[in-house]
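> pasting a predicted model and its sequence here:
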Amino acid sequence: MNMVDNQLQSPARPTMLRCAVSDIEVGGPWLFWSAPPSPSLRRSLKNHGQLMPVLVDAGGVRPVLVAGAARVAALAELGREILCLDLGALSDEARGLAYVRSNAGADLTDGQLVLAMRYFNALPDVDMAAALEALDLEARSKRLRLVRSWLTLPTRWDAFLGTGAVPLACADVLEAFAPGNLAALEALFVTLSWSRGNAVNVLTWIREICARDGASVQEVLDGVGLQEILAAGLSPKDAMTRVLHEARLRRYPVLSDMERDFAETARRISTGTRWRVVQPDVFESNAVELSVRLTSPDGLRAASAELARIAAREDLDGLFPVGRK
């Protein structure tokens, strides 16, 4: 049974009241998920009136809004009074819990969880177990671990998480950057929204280049050509592909050279044939795979002749680079 249920069954039952918008304090920090009213909410309130009360704490001089900010804003636009359910005097922690519980059943985004956890973490002597239960966060879950890592970042990064520019999965990697380097990384996410895998890869490669070369993040980004890529008028997808390519080249220069040489040789020797040539294990060995798809005996005879011509070439070294680099 949650706190609101307990209060509803207590001797001092919550009471209903009507308030003018100007009478309600609406700026509490526990309203951490507040957003402007949606068109559908505005339309419903205009056509059908307020069907659900907002929650307030009327234990002080003025009622304090505990939940229902969007409804209050929409009703204020309509010039109507607000139907309120007074929960009585509540602590800041109880207000936060009531706010979360009033949104029970919603699928919370990673950004919403971070905003809520920042609020509860800032309170003295908070019952974090109650907060986690209200947020439906398991105490030993990976998601909670990542949220706690994210909380070590400056609050301005919450906007990147909220818009989806940076996935929560990056929290561990981002946490490892020093403040100055972390600030330089923001340029990657101001206009680009990264998938989980690509974001983790590019941040990991940048951190490893910094550690290997003793370079700052800004120096690495300058080497990647980030500003030039962003100014080139590319689509976001193409811009991220370029950044990933350049970052990987700098993180794995030897491997990149081997891949380039292999691709050039494979293309040269297989052009005009049915054969496909690949390196199957990221150059952990000199293994090469040649494959062909056939539909007739004549095709088999022709492919065999093509393979013989390939084997007779003298420019095959690029297919077997291990040990030469």
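Ah, there it is. Numbering: from 1, shown residues only.
> hey, let's count contacts and neighbours off CA atoms from now on
Will do.
> which residues touch S270?
By C-alpha atoms under 8 Å, 6 or more residues apart in numbering, the contact set of S270 is R276, V277, I310.
> out of the residues you listed, who's the most crowded?
In terms of neighbour count, V277 stands highest of those at 19 neighbours, by other C-alpha atoms under 10 Å.
> can you flag which of the contacts of S270 belong to helices?
Among those, the residues falling in helices (DSSP state H) are I310.
> need the contacts of S270 in a markdown table (columns: distance to L146).
Supplementary listing: the contacts of S270 in a markdown table, determined by distance: C-alpha to C-alpha, whole Å:
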| residue | distance to L146 |
| --- | --- |
| R276 | 43 |
| V277 | 41 |
| I310 | 52 |
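> how about the strands in the stretch 51-200 of the chain?
Taking DSSP state E, counting those that start in this stretch as the test, the strands found in the stretch 51-200 of the chain are 54-57, 64-67, 82-86.
> which one of these lies nearest to W194?
Shortest separation from W194 across the strands of the stretch 51-200 of the chain is recorded for strand 64-67, at 32.9 Å, computed as C-alpha to C-alpha.
> now for the closest one, which elements pack on it?
Using 3 or more C-alpha pairs under 8 Å, 6 or more residues apart in numbering; DSSP states H and E as the contact definition, the elements that strand 64-67 packs against are strand 54-57, helix 92-102.
> let me see the contact set for the most centrally placed residue in the chain.
Per C-alpha atoms, centre = their mean, the C-alpha nearest to the average position across the chain is that of P167, at 1.6 Å. Residues touching P167, when contacts are defined by C-alpha under 8 Å, 6+ apart, comprise L161, W194, S195, R196, A199.
> then this one, side by side with the first:
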Amino acid sequence: MESRTLRENRKKNDTVQPLFLHPRDLDIAAPHLFWAAPPDESLLTSLATLGQTTPALVVETGGRPILAAGSRRAAALRERRGSVLSALAVSLDGPQDPDGPEAADGQDAAISPAVRLGLLYLASNLGRTVTDAMAVAAGRYFAAQGPIDDALRLAGPYLFAPDDRRGRLLAQWLTLPPALDALLASGHVPLGSAGLLAALPGETLDALMPLLAAVRWSRGSLSGALTWIAEAARLAGCPAGVLLARSGATDLLGRGLSPNDLTAGVLAALRRLRYPLLTTLEARFAALSRELARGSRVKVKPSQGFESDAVTLEISVKNPAELAKAAADMAAMAFSPVLPRLLTVAHEDEPDDGPDGGAGA
């Protein structure tokens, strides 16, 4: 009678077999190879000097073998004439109990071949740092095979540590249109904003896409912008997309502004949607205060929210001479015709006509 050890060894030999294949006989862009990338210079150098030191994984189907892992190695060896790809044949069947046909894990038998291919690929990449964009690419693949919760139950342990909050964020992100994945990969939109974006109506998200692609958003800045848009739309009683078109924010995209200036301009335009009067007063106050304090070290600040007709004068000095100069400057300000206008800026009927006045862009 065959011993248990022999049966186990036979099972292992039936599951894993060494193979030597022509690299061009394999599909290196199959969907389950969701992290596939061109070979880098270090891999090319290693193959040229040491040869292939790590085998790829393939699944034999009776027809064309399926590459389960090792797409970069296969792609690199395609460029080397006469090279073959060393691989191990693995089975898509789950781990079997040597004493019975049923899977050791009761749920294992229900895993589809497509899902198992993805899991084999993840297992072959254990230890690799998983970026947010990589997690989403894996999540998209598994979500296409079944419910998102099932996808995360199977793939999650390969992607995240047990206490990693990105698992929850990934579930929210996978409800978003795949077009946003490129913005995550480019660093324009963070994974942490998944919940914020998932809560938006589809038409609002569509209207936001040009701004999402133009600015590198932090979660905080995007949260503030979305709050301003939502509140402004609610107060105005019109769709957010209509307000965005009126805001002038998208008009800034083609002006060749620096990234910092573009971000500041877009945020200012969106804040102006929500607080048109306040931003108008701020612009008017800024123009008048610059005129009042021109040539001095004095900084002029308004009252909180322009709630009182008062200003705060602030100076920073390093020696008595600077203090004397600041005192003289403030004495001159007391007789400036600009000061009364500054003190009553919230009561002026018409905005200042200068370049910084009014509510316009």
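Yep, that arrived. The structure presented is a predicted model; accordingly, all values stated were derived computationally and were not measured.
> TM-score for the pair, please.
The TM-score (TM-score structural alignment, normalised by the length of the first structure) is 0.82; 316 aligned residues with a C-alpha RMSD of 3.2 Å.
> looking at the contacts of P167 of the first structure, which is nearest P63 of the first structure?
Top of the list for closeness to P63 of the first structure, among the contacts of P167 of the first structure and by C-alpha to C-alpha, is L161 at 32.8 Å.
> nearest to R250 of the first structure, of the strands of the stretch 51-200 of the first structure?
Taking C-alpha to C-alpha as the criterion, R250 of the first structure comes closest to strand 64-67 out of the strands of the stretch 51-200 of the first structure, the separation being 50.4 Å.
> how much space between the counterpart of T15 of the first structure in the second structure and R219 of the second structure?
Taking TM-score structural alignment as the alignment basis, one finds that T15 of the first structure is matched in the second structure by Q17. In this structure, Q17 of the second structure and R219 of the second structure are 49 Å apart, going by C-alpha to C-alpha, to the nearest Å.
> any idea which of the strands of the stretch 51-200 of the first structure is most buried?
Neighbour counts averaged per stretch over the strands of the stretch 51-200 of the first structure are highest for strand 64-67, at a mean of 27; criterion: mean count of other C-alpha atoms under 10 Å.
> relative to the second structure, which residues correspond to that one?
When strand 64-67 of the first structure is compared against the second structure (TM-score structural alignment), it corresponds to residues 66-69.
> hmm, which of the contacts of S270 of the first structure are common to the second structure?
Among these, the ones whose aligned partners also stay in contact in the second structure (both residues aligned by TM-score structural alignment, their matches' C-alpha atoms under 8 Å) are R276, V277, I310.
> state the number of residues packed around A185 of the second structure.
Using other C-alpha under 10 Å, A185 of the second structure has 17 neighbouring residues.
> now K237 of the first structure
Taking other C-alpha under 10 Å as the neighbour definition, K237 of the first structure ends up with a count of 11.
> please apply the same query to R7 of the second structure.
Going by other C-alpha under 10 Å, the residues that sit close to R7 of the second structure add up to 13.
> repeat for P23 of the second structure
23.
> can I assume it is in contact with A87?
No. Applying C-alpha atoms under 8 Å as the test, P23 of the second structure and A87 come out as separate, 10.3 Å apart.
> rewinding a little: which among the strands of the stretch 51-200 of the first structure is found nearest to S296 of the first structure?
Shortest separation from S296 of the first structure across those is recorded for strand 64-67, at 72.4 Å, computed as C-alpha to C-alpha.
> distance from that closest one to the second structure after superposition?
Taken against the second structure, strand 64-67 of the first structure registers an average deviation of 1.3 Å after superposition, with mean C-alpha distance after the TM-score superposition for the first structure.
> what ranges does the stretch 51-200 of the first structure have for its helices?
With DSSP state H, counting those that start in this stretch as the criterion, the stretch 51-200 of the first structure has helices at 69-78, 92-102, 110-121, 128-134, 142-150, 157-163, 171-175, 179-185, 196-213.
> can you pull the buried residues of the fourth one?
Neighbour counts over helix 128-134 of the first structure (16 or more other C-alpha atoms under 10 Å) mark A131, L132, A134 as buried.
> now that helix on the second structure. Mean distance?
Taken over the aligned residues, the distance from helix 128-134 of the first structure to the second structure averages 2.5 Å (mean C-alpha distance after the TM-score superposition for the first structure).
> follow-up on the earlier one: which of the buried residues of helix 128-134 of the first structure sits closest to S44 of the first structure?
Distances from S44 of the first structure to the buried residues of helix 128-134 of the first structure, taken as C-alpha to C-alpha, are shortest for A134 (28.3 Å).
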